[in-house]
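K.L.:
return atomic coordinates for the entry below.
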Amino acid sequence: MDNVSVIAMLTLSRFSGPTSYRLTVFALTLLCYCVIWLLNVTIIVATIVDKSLHEPMYIFLCNLCINGLYGTAGFYPKFLNDLLSGIHVISHAGCLLQGFVLHSAACADFSILVLMAYDRYVAICRPLVYHSVMTKQRVYVLVFFAWLLPLSLMSMGTITTSRFRLCKSDISKIYCTNFAISQLACSPSIESIIIPAFNITFYFGHFIFVIWSYVYLIRTCLTSKENRSKFMQTCLPHLLCLITFIVCLLFDLLYIRFGSKQIPRSAQHFMAIEFILIPPIINPLIYGFKLTRMKNRIIQFLSRKHL
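P.N.:
Below you'll find the predicted structure:
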C-alpha cells in the first residue's frame, strides 16, 4: 500500500478578503465564463450551420473553440462554487481530474494551433496541391490525433501522479495541476522528473514545427502581393492566437517553477489563470472579427435574430 495516498482531501489556495470582495470576484468570474461560452458557441454554431465554412481552417477553428469550452469547464464551475461557499477543498480524485482536464486542454490547444499553421503553410506555399493534401478525410484524421495525443499523454501523467504517496495537503494555487500534486509527495521520484520532461519535449517539438512553417510562409509571402494579402487575412489571426497562448502558458509555467511569495496573492491568482482566461476569449474574438466569411456569417445570423 505504499503507493496509495492516505490523504483524501486537498486544500486549495483561497481568495482572502471580506465577503463582499468574494462576491465581486464571483460576479466578474461568472461574467467572464458567460462571455467565453457566448463567443465560443457562436463560432462553433456558425461553423456547423454554414456548409460553406466546412473547410479545414474553419474545422480547426471550431475544434479550438470546443477545446476552449472543455478546458474552462475544468476550472470555472469549481472555482465559482468555492467563491460562494468559502470552502476551498477538493478530493484527491477530483484534483487529479481537474489537473487532467487543464493539462490536456492546454496540449490540445497547442496541437490544434499547429494543425492550423500546417494548413496555412499548404494553402500559401503549395496552393496547387492544397485540396489534394487537405482532404476532408485527412482533416478528420488530423483532428482525431490532435485530441488523441494530448489525452493519451496526460492520461499517463495523471496515472503516474495518482500513484504518489502524499504527506501534505496544501496546494498553493486555486486549481490543481500534476506538478502541484507531485509537490505534495512524501519523497521525490524519477516519475516527477520524467513526466514534466516528456511534456516539455511535446511542446518544444510543436513549437519547432510552427517556427519552421512560418519561416516558409513569410519567405513565400514576401514574393507575392497576393500571398501577403492571404497572410494578413488568415495567418495573422492564427499568429496572434498562437502568441497569446504561448505567452500565457509560459507565464504560468515560469510562475509555477519560480513564483515569488512576495507577489500579492491576488496578482498570483491572476497569473495562475491567465491561460484559462485570456485565450478562450481572445481566440474567437480575433477570428470572428478578422476572418471575413466568419464575420459575415455571424452578422447574418444576428440580423435574422433581430428581424
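
K.L.:
C-alpha only now, for contacts and for neighbours.
P.N.:
Will do.

K.L.:
ranges for the helices of the chain?
P.N.:
Assigned by DSSP state H, the helices in the chain fall at 19-49, 56-73, 76-85, 92-125, 130-133, 136-162, 178-182, 191-221, 225-230, 236-258, 265-273, 278-290, 292-306.

K.L.:
can you redo these as TSV with mean neighbour count and distance to residue 2?
P.N.:
Compiled in TSV, these are given as follows (neighbours: other C-alpha atoms under 10 Å; distance: least, C-alpha to C-alpha, whole Å):
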stretch	mean neighbour count	distance to residue 2
helix 19-49	16	40
helix 56-73	22	32
helix 76-85	16	30
helix 92-125	22	16
helix 130-133	14	52
helix 136-162	17	12
helix 178-182	21	15
helix 191-221	15	15
helix 225-230	14	59
helix 236-258	17	28
helix 265-273	16	32
helix 278-290	20	40
helix 292-306	13	55
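
K.L.:
these: which one's closest to residue 8?
P.N.:
helix 92-125 (5.5 Å; C-alpha to C-alpha).

K.L.:
skipping its backbone neighbours, what lies nearest residue 47 in space?
P.N.:
The shortest distance from residue 47 to any residue other than its chain neighbours is 5.5 Å, reached at residue 53 (C-alpha to C-alpha, 6 or more residues apart in numbering).

K.L.:
between the helices of the chain, which one is nearest to residue 6?
P.N.:
Closest approach to residue 6 among the helices of the chain (C-alpha to C-alpha): helix 92-125, 9.7 Å.

K.L.:
the closest one versus helix 191-221: what angle between them?
P.N.:
20 degrees (axes from the mean of the first three to the mean of the last three C-alpha atoms, to 10 degrees).

K.L.:
number of residues surrounding residue 260?
P.N.:
10 (other C-alpha atoms under 10 Å).

K.L.:
how about this one, so we can line them up?
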Amino acid sequence: MNNNSVTPSYFEFTLFSDYGSLKYVFFSLCLLIYMTIISANVVIILTVCLDKSLHQPMYIFICCLCLNSLYGSAGFFPRFLMDLLSDTHFISRPFCFTQMYVIHTYAGHELTLLTVMAYDRFVAICQPLHYHSKMTFRTVFYLLFFAMLYPICFLCYFFYLATNVPLCGNKLQRMFCSNWSIVKLSCVEVTLINITGQFVALASIFTPMFFVLYTYLQILIVCSKSSSEFRGKALQTCLPHIVTFVNFCISVFCELSLGRYEIDEVNTFVIGLLSLEFLIIPPINNPLVYGLNLPQIRGAIIRCVKFK
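P.N.:
Below you'll find the model as predicted:
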C-alpha cells in the first residue's frame, strides 16, 4: 500500500468550467428540465393511483418506473444545479457516497423494472388465458420486490470497493459521484478489481437484457401466427416498452463506456453530454412514451382534466 494514501473528507468535480454569465442560462435550462421530469412523472403516478381502471399489473409497473425516475433525478439534479451556479465544486465524502448509491440503484432498478414489464407483456400476449391467474397482486408484489433487491445484491460489491480502497487523490473527472471514478483514485493496483467489476457489471446487465430479448422473440413468434388485429394490439402495448428499454440500454452503454476512458482521451463536452443523457433522457422519456402512446393512460389523463 502506498504511504501517501489518504482518506479524503471531500471530493472535487473537475468537469465543470467557468461559463461566466452563461451559467445562469444553463441553470435555467436544467431547472426547467428537472421541473419537467417531476411534473410529467407525477402526472402519470397520480393518474395510475387515482383511476381504478388502471389498477392493473402493467400500469402498476409503469407507476413504479416513474417513481424510480423521480428517485434517480433527485439524486442528481439538486446537487448539479448547485454546481452550475457555484465557483467551487466540492462534495463531502458521505454525500458523495450517498449520491453514488442513489444513482447506481436508480439505474439497476430501471433495468430490472423493464425486465419485469417484459415478463408481464410476455404472459399477456403469449398466455392470455392464464394472465389473471399468473399476474395476481401477490405476484406483482414479489416481482417488484425482486426488481428492488436484485440490483442491490450486485451493487453491494461496488459500494464495498469504493468505500474501502485506499485513495491517493480527491479529483473526480465527472459531474456526479460514480463508483469507477472513485476506484480509479486508488493507491493500489486495480486491474483485478477492474476485471472483477466488469464481470459483475456484465452479469447484472446482460442477464436481464437476454431475458427481455427472449420474451420478445416469443412474442414475435406468437404474433406471426395471429391475426393482423391481434398484432396491432400487441404492438400498441409493446412499442412503449421497446422504446423505453432500447433508450435506457443505450444510456447505460454510454455511461459504462465513458467510465473506461481517461479524461484526455475524450472531449470534456462529450463527457458532460453523455452524463446528462444517462440521467435526463430516460426520466423524460418514460412518462412521455407511456402517457402519449397508451390510450388507457392518455384517456385517464383527459378524463381527469375534464373533470377538473
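
K.L.:
returning to what we had before: turn the helices of the first structure into JSON lines, including distance to residue 6 of the first structure.
P.N.:
Formatted as JSON lines, the helices of the first structure follow (distance: least, C-alpha to C-alpha, whole Å):
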{"stretch": "helix 19-49", "distance to residue 6 of the first structure": "32"}
{"stretch": "helix 56-73", "distance to residue 6 of the first structure": "28"}
{"stretch": "helix 76-85", "distance to residue 6 of the first structure": "23"}
{"stretch": "helix 92-125", "distance to residue 6 of the first structure": "10"}
{"stretch": "helix 130-133", "distance to residue 6 of the first structure": "53"}
{"stretch": "helix 136-162", "distance to residue 6 of the first structure": "12"}
{"stretch": "helix 178-182", "distance to residue 6 of the first structure": "14"}
{"stretch": "helix 191-221", "distance to residue 6 of the first structure": "19"}
{"stretch": "helix 225-230", "distance to residue 6 of the first structure": "57"}
{"stretch": "helix 236-258", "distance to residue 6 of the first structure": "25"}
{"stretch": "helix 265-273", "distance to residue 6 of the first structure": "28"}
{"stretch": "helix 278-290", "distance to residue 6 of the first structure": "36"}
{"stretch": "helix 292-306", "distance to residue 6 of the first structure": "52"}
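
K.L.:
mind checking the ones you listed for the one nearest to residue 168 of the first structure?
P.N.:
helix 178-182 (9.3 Å).

K.L.:
mind giving me the packing neighbours of the closest one?
P.N.:
helix 92-125, helix 136-162, helix 191-221 (3 or more C-alpha pairs under 8 Å, 6 or more residues apart in numbering; DSSP states H and E).

K.L.:
okay, these in TSV with distance to residue 49 of the first structure next?
P.N.:
Listed next are these as TSV, based on distance: least, C-alpha to C-alpha, whole Å:
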stretch	distance to residue 49 of the first structure
helix 92-125	21
helix 136-162	17
helix 191-221	30
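
K.L.:
nearest to residue 31 of the first structure, of those?
P.N.:
When these are ranked by proximity to residue 31 of the first structure (C-alpha to C-alpha), helix 92-125 comes first, at 20.3 Å.

K.L.:
that closest one against the second structure, how far on average?
P.N.:
Its aligned residues in the second structure lie a mean 0.8 Å from helix 92-125 of the first structure after superposition (mean C-alpha distance after the TM-score superposition for the first structure).

K.L.:
how close does the residue nearest to residue 2 of the second structure when sequence neighbours are not counted get to residue 171 of the second structure?
P.N.:
Spatial nearest neighbour of residue 2 of the second structure, chain neighbours left out: residue 187 (5.8 Å); criterion: C-alpha to C-alpha, 6+ apart. According to C-alpha to C-alpha, to the nearest Å, residue 187 of the second structure and residue 171 of the second structure sit 14 Å apart.

K.L.:
ok, which of the helices and strands packed on helix 178-182 of the first structure comes nearest residue 241 of the first structure?
P.N.:
Closest among these, using C-alpha to C-alpha: helix 92-125, at 8.2 Å.

K.L.:
just to revisit the earlier point, quick check: the residue nearest to residue 2 of the second structure touching residue 7?
P.N.:
No - using C-alpha atoms under 8 Å, residue 187 of the second structure is not in contact with residue 7, being 10.9 Å away.
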